[in-house]
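S.K.: Quick check, what structure comes out for this input:
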Amino acid sequence: MRRAAVGNGAAAHLHFPPRHSAPSASQTEPARLDDPPASESDASATIDERPTSQLPRPVTPLHAVPVTPSAPNGRAVQQADANDVERMANDAELKTFHTFRTFDYSVSLLFYPKELKYYVALFEDDRMWRVLTTSDMNTAKQLFHHMQEQATRLADGETRRLQLEAQNEQLKRLITEAEAHAERLRQGLQRTTEQDQAVTGRQHQLRKDLAQLEAQRTAAQAQLNKAHRQVHQLNVANNEAIPHIPR
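M.R.: You can find the predicted model right below:
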């Protein structure tokens, strides 16, 4: 039986079966029954004798760390000062690699040879709006494509407005042409109607005149026939007054 120290400093009696082999040097000597109880210092020493891997690790205090934007591949990306970039552009310190423009939005990939930095700037109405900087060319290209998509989305409304304005102007032209065509057709129909009415009136007057002329012809023919009869009768009367001379 041996005593072992526990966390509260008290000693506990443990019973072990007898062993025939000799204990190793690392083993603790058997405790005697008349040994005094283990003190707290002894207990602490006993606990500290555990393997290092089982001891609790010290806790490292947390400190605030500034967060730097990064590209999808992990390369550092930072927000740049638009005023500084505009100044460098005005001083001809930047080289333009790529430029994309859609309506009032544009994106430029700029290179600063002095510090081997790349700037990707988004412009609105030719005014620098957002600028990101990186030291990696591939990251700069990714940023350029990202801002290109952003500019395209921002210009979608402008694209739709331009299309609607063009469609409205086309509809106005078609309406004007259709109204002008309708007016020409209406005028043509009116002219045709007026001509139809004129022809109808003329035909009616013509039939009336023909009927009147026919009546006049009939009356004249009857008068002529009467005159012919009178002439015949007078001729007969005159012939009867002439003496008959035999041959």
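
S.K.: For the rest of this, base every contact and every neighbour count on C-alpha atoms.
M.R.: Will do.

S.K.: Run through the residues that contact residue 69.
M.R.: For residue 69, the contacting residues are 76-79, by Cα atoms under 8 Å, 6 or more residues apart in numbering.

S.K.: Look up how far residue 104 lies from the residue minimising distance to the centre of the chain.
M.R.: Central residue of the chain (Cα atoms, centre = their mean): residue 156, 4.3 Å from the mean position. To residue 104, residue 156 is 11 Å away according to Cα to Cα, to the nearest Å.

S.K.: What of residue 175?
M.R.: 32 Å.

S.K.: Can you give me the neighbour number for the closest residue to residue 108 other than its chain neighbours?
M.R.: Once flanking residues are discounted, residue 108 sits nearest to residue 99: 4.4 Å by Cα to Cα, 6 or more residues apart in numbering. Residue 99 is flanked by 14 other residues according to other Cα atoms under 10 Å.

S.K.: please give me the structure for this one as well, since I'd like to look at both together:
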Amino acid sequence: MDYKWRVRQVALAALLLIGGVETGCAQPLPDSAAANAAAQAGSVAAQDSGAAVQQAQSASAAQPLPGTPTALTPAEAQQSAAGNVAELQQMIRGSELNELRTTYNGTYGASLLFYGKEMTYYVALFQNKTFWRVIKTSDETRAELIYRDFVQKTLQLSDVEIRRTRLDAQKAFTTRMIALTQDHANRLQADLQVAQQQQAIVADQQKQTRDQANALQAEKAAAQDQLRAVQRQVRDLQRQVEGGLPVH
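M.R.: Predicted coordinates for the structure are as follows:
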């Protein structure tokens, strides 16, 4: 409204000067003076229009687009550097601070806290329950935007940590499986050695048994031959003893 009023005032002054020249009610102005007045009016109007466009652009830039990171205002950055972390740590020991939202990703987290007595919001980014950054604001919408931005940061920060945790677990699992598999292989190897040793023992026993059986078979055959020879001898002696005796 102010710049429009200024434009109108300058334009009215220019018209009055030009009108004075035409009607002769005032001292005539040279053409250069009239041109300068008109140019001044146009310049002021252009400057005011440019200021209005700049103000509109600044106002639109102040509203964050959906899904874009929320940049801290200079006042919020100054507050954060002025000791909001210590202030929140002191307040958290009491019972008047309400925890509205908290998100954990790995060891990182973001919290939105509310101090009802002063209608103030604290947005905190932390790791291992140690505050890293704290923003203090009385604007609820702003607090929600910063909280979502901090949650997104926890996702980014914890990505490599979560990946490391998974890889560490996979490595430990693989190491454990190697140990179990190696133990199984050792037991199978031990069983195989026992079986091989037992097989060697059995083979030796079988050989000894076969040799003994063969020896016994030979001894048996020799004994049978000896028995037959003795039986023949007995028969011969019997015939000699009974020689000349009547036969029944």
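
S.K.: TM-score for this pair?
M.R.: The TM-score (TM-score structural alignment, normalised by the length of structure 1) is 0.69; 206 aligned residues with a Cα RMSD of 3.8 Å.

S.K.: And the residue nearest to the centre of structure 1, what's its match in structure 2?
M.R.: Using TM-score structural alignment, the equivalent of residue 156 of structure 1 in structure 2 is residue 159.

S.K.: Which helix or strand contains the aligned partner of residue 222 of structure 2 in structure 1?
M.R.: Under the alignment (TM-score structural alignment), residue 222 of structure 2 pairs with residue 219 in structure 1. Counting by DSSP states H and E, the element that carries residue 219 of structure 1 is helix 156-241.

S.K.: Residue 114 of structure 1 too?
M.R.: Using DSSP H and E, residue 114 of structure 1 is not contained in any helix or strand.

S.K.: how close does it sit to residue 107 of structure 1?
M.R.: Distance of residue 114 of structure 1 to residue 107 of structure 1, computed by Cα to Cα: 22 Å.

S.K.: Helix, strand, or coil at the counterpart of residue 32 of structure 2 in structure 1?
M.R.: If you follow residue 32 of structure 2 across to structure 1 using TM-score structural alignment, you land on residue 44. Three-state assignment for residue 44 of structure 1 (DSSP: H, G, I helix; E, B strand; the rest coil): helix.

S.K.: same thing with residue 126 of structure 2?
M.R.: Residue 126 of structure 2 ends up strand, using three-state DSSP.

S.K.: burial measure for it, as a count.
M.R.: 18.

S.K.: who touches it in this structure?
M.R.: With contact taken as Cα under 8 Å, 6+ apart, residue 126 of structure 2 is in contact with 108-110, 132-133.

S.K.: Please tell me I have it right and residue 99 of structure 1 contacts residue 107.
M.R.: Yes. The pair residue 99 of structure 1 and residue 107 qualifies as a contact (Cα atoms under 8 Å) at a distance of 5.6 Å.

S.K.: Buried ones among the contacts of residue 69 of structure 1?
M.R.: 77-78 (16 or more other Cα atoms under 10 Å).

S.K.: circling back to that earlier point, give me the mean deviation of the helix holding residue 219 of structure 1 from structure 2.
M.R.: For helix 156-241 of structure 1, the mean deviation from structure 2 after alignment is 1.0 Å (mean Cα distance after the TM-score superposition for structure 1).

S.K.: tell me how far that helix is from the chain's mean position?
M.R.: 62 Å (Cα atoms, centre = their mean, to the nearest Å).

S.K.: Right, I'll leave it there.
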